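Novice: coords please:
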Amino acid sequence: MSIIDFLAEFSYRRVVWGTLLIGLCSGAMGTFLYLRRQSMMSDVIGHSATPGVMGAFLFFATTPWLSESQLLADWGIDARSMPVITIGAMVTGLASAIVANAVADSTRIGIDSTMAVMLSLLVVVAIVIGVKAVGLILMIAFAVFPPAAARQWTRTVAQMVVVSGLIGAIAAIVGSYISISAGKVPTGPVIVLVLAAFVIVALVASPRRAAVIR
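Specialist: Purely as a prediction, here's the structure:
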């Protein structure tokens, strides 16, 4: 399958954009977990959230009037609309910053500690949502592998965030294309293998930290 045919199919584009955005955001987010030596927190959160996700699914499946789609439809909101998702993410980030500053101003807790707590809460929410969207294994891989690979090529935190996000996005695109082109191959495991390949190449070929150079 050619790239043009691949991008011409709506369902394929939807898979690519979904995994690309999750890979980009998860890779950038995973940088902070990596630097705080909390990368495997995504694994812990993902496994611990699974029973809750299943319970919520069963609860809302038996109460249609409380379903997300029905509530949003009553409000005239399309939950699958990209502008709605983007606005929601921006409002969440802005509200988190406002709450963090308000807590820091009204208590003895410093702004750094407050932002650290808010970051941890947002990471938990992002991982739980990601587990529902793309599955447990792929979400963990998106949060762990890109920062591990980016660390071998970068010097500053800003560079690491950008490179890690790009690695997650590129792996999502390449893995989706390979999976769809190969036929009956699941997309998630292929993306995980591509992410693992990025880490191996970074560990072997990094000009500053490569095992071969050592």
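Novice: Please count neighbours and contacts with C-alpha atoms only from this point.
Specialist: Will do.
Novice: This protein: helices as residue ranges?
Specialist: Ranges of helices in the chain, per DSSP state H, are 3-8, 10-35, 41-62, 68-74, 82-106, 111-134, 136-150, 157-182, 187-205.
Novice: Need the winner for burial among those helices.
Specialist: helix 136-150 (a mean of 26; mean count of other C-alpha atoms under 10 Å).
Novice: which helices and strands does it pack with?
Specialist: For helix 136-150, the elements it packs on are helix 10-35, helix 41-62, helix 111-134, helix 157-182, helix 187-205, judged by 3 or more C-alpha pairs under 8 Å, 6 or more residues apart in numbering; DSSP states H and E.
Novice: Proceed likewise with the subsequent sequence, for comparison:
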Amino acid sequence: MSPVEFFSDHTYRMVFLATALIGLVSGALGVFAYLRRQSLVSDVISHAALPGTLVAFLVGVVLLGTDGRSMVGLVTGAVVAGTLAVLWAASITRHSRLKVDTSMAVVLTTFFAGGMLLLQVITRGDFRGKGGIEDYLFGNASVITTSDLVAIIVVGIAALAVLVACWKEFALHAFDPDHASVLGFDRRVVDTVMFTSIVVATVIGVKAVGLVLMVAFVVTPPAAARQWTRRLPSMVVLSAAIGAVTSGVGAYLSIAVVDVPTGPLVVMVMFAVFVVSMLAAPRRSILVRAIGRARLRDRLRRELLKEQA
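Specialist: Purely as a prediction, here's the structure:
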């Protein structure tokens, strides 16, 4: 399929634009989780999003009498559940001797188990509009509609606006949280705002990509961008660009070339960019470090030979 044929199809355009926007927002906000060495938080959020969306679906069907498939309602439920999961994990870490990775693992599995139970209840029950609800587990980009795309745009812009408005606070807490506290920035407030933004960046992609793979959208672009730059602004921009471009390319290839699910192929394209960054990026790449070590050994060898002579 040629690019012209691809972009002339409404469904394919929706898939391309939605995945590219998801990659952009997730890549930009994922930088701060990466710098704070809390990349697992995106995994917690994505798995907590499952029970959140399912509870929102049940509220819409049972209490409001709708079909429960409103993108805004489902995203709201996922954001609430994801934020609660992150705050719960942080609370466990503060009030116990458990490390952050252990507390996140406990919260992740608890929320995911609850989501799987709710999924069974919904699939076996007589609920209107339940068809395709399991797409939130593995994702299905082909079901993205215009209203879904609009919701992704609005929510994504809101998340990026929070990033810009709280740039100084996020940066200080990422690099020197103690200094930020001395300056009067409440760590709990900043953490809540930052993790809520990351929650939003994560959950907007659950429908298209699925919660199982959404973690890659938050972790891989920042990891690749870090190999190319040392400055935070350029890292955020580059991570957003990597997320958007790899997501768009993966979406195109999955439909026009190999005819496979979009989410997995996007993750593979991201991984390819990460590998290239690890191997070829200046200053931090594996090849550059190997060459530097070889030159250092050669220089030491020459100096030793001069001393012996």
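Novice: Could you get me the TM-score between them?
Specialist: With the length set by TM-score structural alignment, normalised by the length of structure 1, the two chains reach a TM-score of 0.79; 199 aligned residues with a C-alpha RMSD of 3.3 Å.
Novice: hmm, back to that, reformat the helices of structure 1 as CSV; add distance to Ile213 of structure 1.
Specialist: Below are the helices of structure 1 laid out as CSV (distance: least, C-alpha to C-alpha, whole Å):
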stretch, distance to Ile213 of structure 1
helix 3-8, 36
helix 10-35, 24
helix 41-62, 31
helix 68-74, 53
helix 82-106, 42
helix 111-134, 35
helix 136-150, 16
helix 157-182, 21
helix 187-205, 8
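Novice: can you tell which of those helices is closest to Arg214 of structure 1?
Specialist: Nearest to Arg214 of structure 1, of all the helices of structure 1, is helix 187-205, at 9.8 Å by C-alpha to C-alpha.
Novice: which stretch among the helices and strands packed on helix 136-150 of structure 1 comes nearest Ile140 of structure 1?
Specialist: Set against Ile140 of structure 1 and scored by C-alpha to C-alpha, these come closest in helix 41-62, at 5.8 Å.
Novice: in the superposed pair, what's the mean gap between the closest one and structure 2?
Specialist: Average distance, helix 41-62 of structure 1 versus aligned residues of structure 2 after superposition (mean C-alpha distance after the TM-score superposition for structure 1): 2.2 Å.
Novice: again, but for stretch 157-176 of structure 1
Specialist: Stretch 157-176 of structure 1 versus its aligned partner: 0.6 Å mean (mean C-alpha distance after the TM-score superposition for structure 1).
Novice: Give me the contacts around that stretch.
Specialist: Identification of contacts with stretch 157-176 of structure 1 by C-alpha atoms under 8 Å, 6 or more residues apart in numbering yields 15-16, 19-31, 142, 146-147, 149-151, 153-154, 187-188, 190-192, 194-195, 198.
Novice: go with 6 Å
Specialist: 16, 19-20, 23-24, 27-28, 31, 146-147, 150, 154, 187, 190-191, 194-195 (C-alpha atoms under 6 Å, 6 or more residues apart in numbering).
Novice: again with stretch 153-166 of structure 2
Specialist: Identification of contacts with stretch 153-166 of structure 2 by C-alpha under 6 Å, 6+ apart yields Ser197.
Novice: any idea how far it is from the chain center?
Specialist: 15 Å (C-alpha atoms, centre = their mean, to the nearest Å).
Novice: The helix or strand that contains Lys168 of structure 2: which residues count as buried?
Specialist: Secondary structure from DSSP states H and E places Lys168 of structure 2 in helix 167-175. Applying a neighbour-count criterion of 16 or more other C-alpha atoms under 10 Å, one finds 169-174 buried in helix 167-175 of structure 2.
Novice: TSV for the helices and strands packed on helix 136-150 of structure 1, including distance to Ala104 of structure 1?
Specialist: What follows is those, written out as TSV (distance: least, C-alpha to C-alpha, whole Å):
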stretch	distance to Ala104 of structure 1
helix 10-35	21
helix 41-62	26
helix 111-134	5
helix 157-182	24
helix 187-205	38
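Novice: I figured Phe111 of structure 2 was touching Ala48, is that so?
Specialist: Yes - using C-alpha atoms under 6 Å, Phe111 of structure 2 is in contact with Ala48, at 5.1 Å.
Novice: roughly how far apart are Val150 of structure 2 and Ile157 of structure 2?
Specialist: Note on Val150 of structure 2: its distance to Ile157 of structure 2, by C-alpha to C-alpha, to the nearest Å, is 11 Å.
Novice: got it, and Val4 of structure 2?
Specialist: Distance from Val4 of structure 2 to Ile157 of structure 2, by C-alpha to C-alpha: 28 Å.
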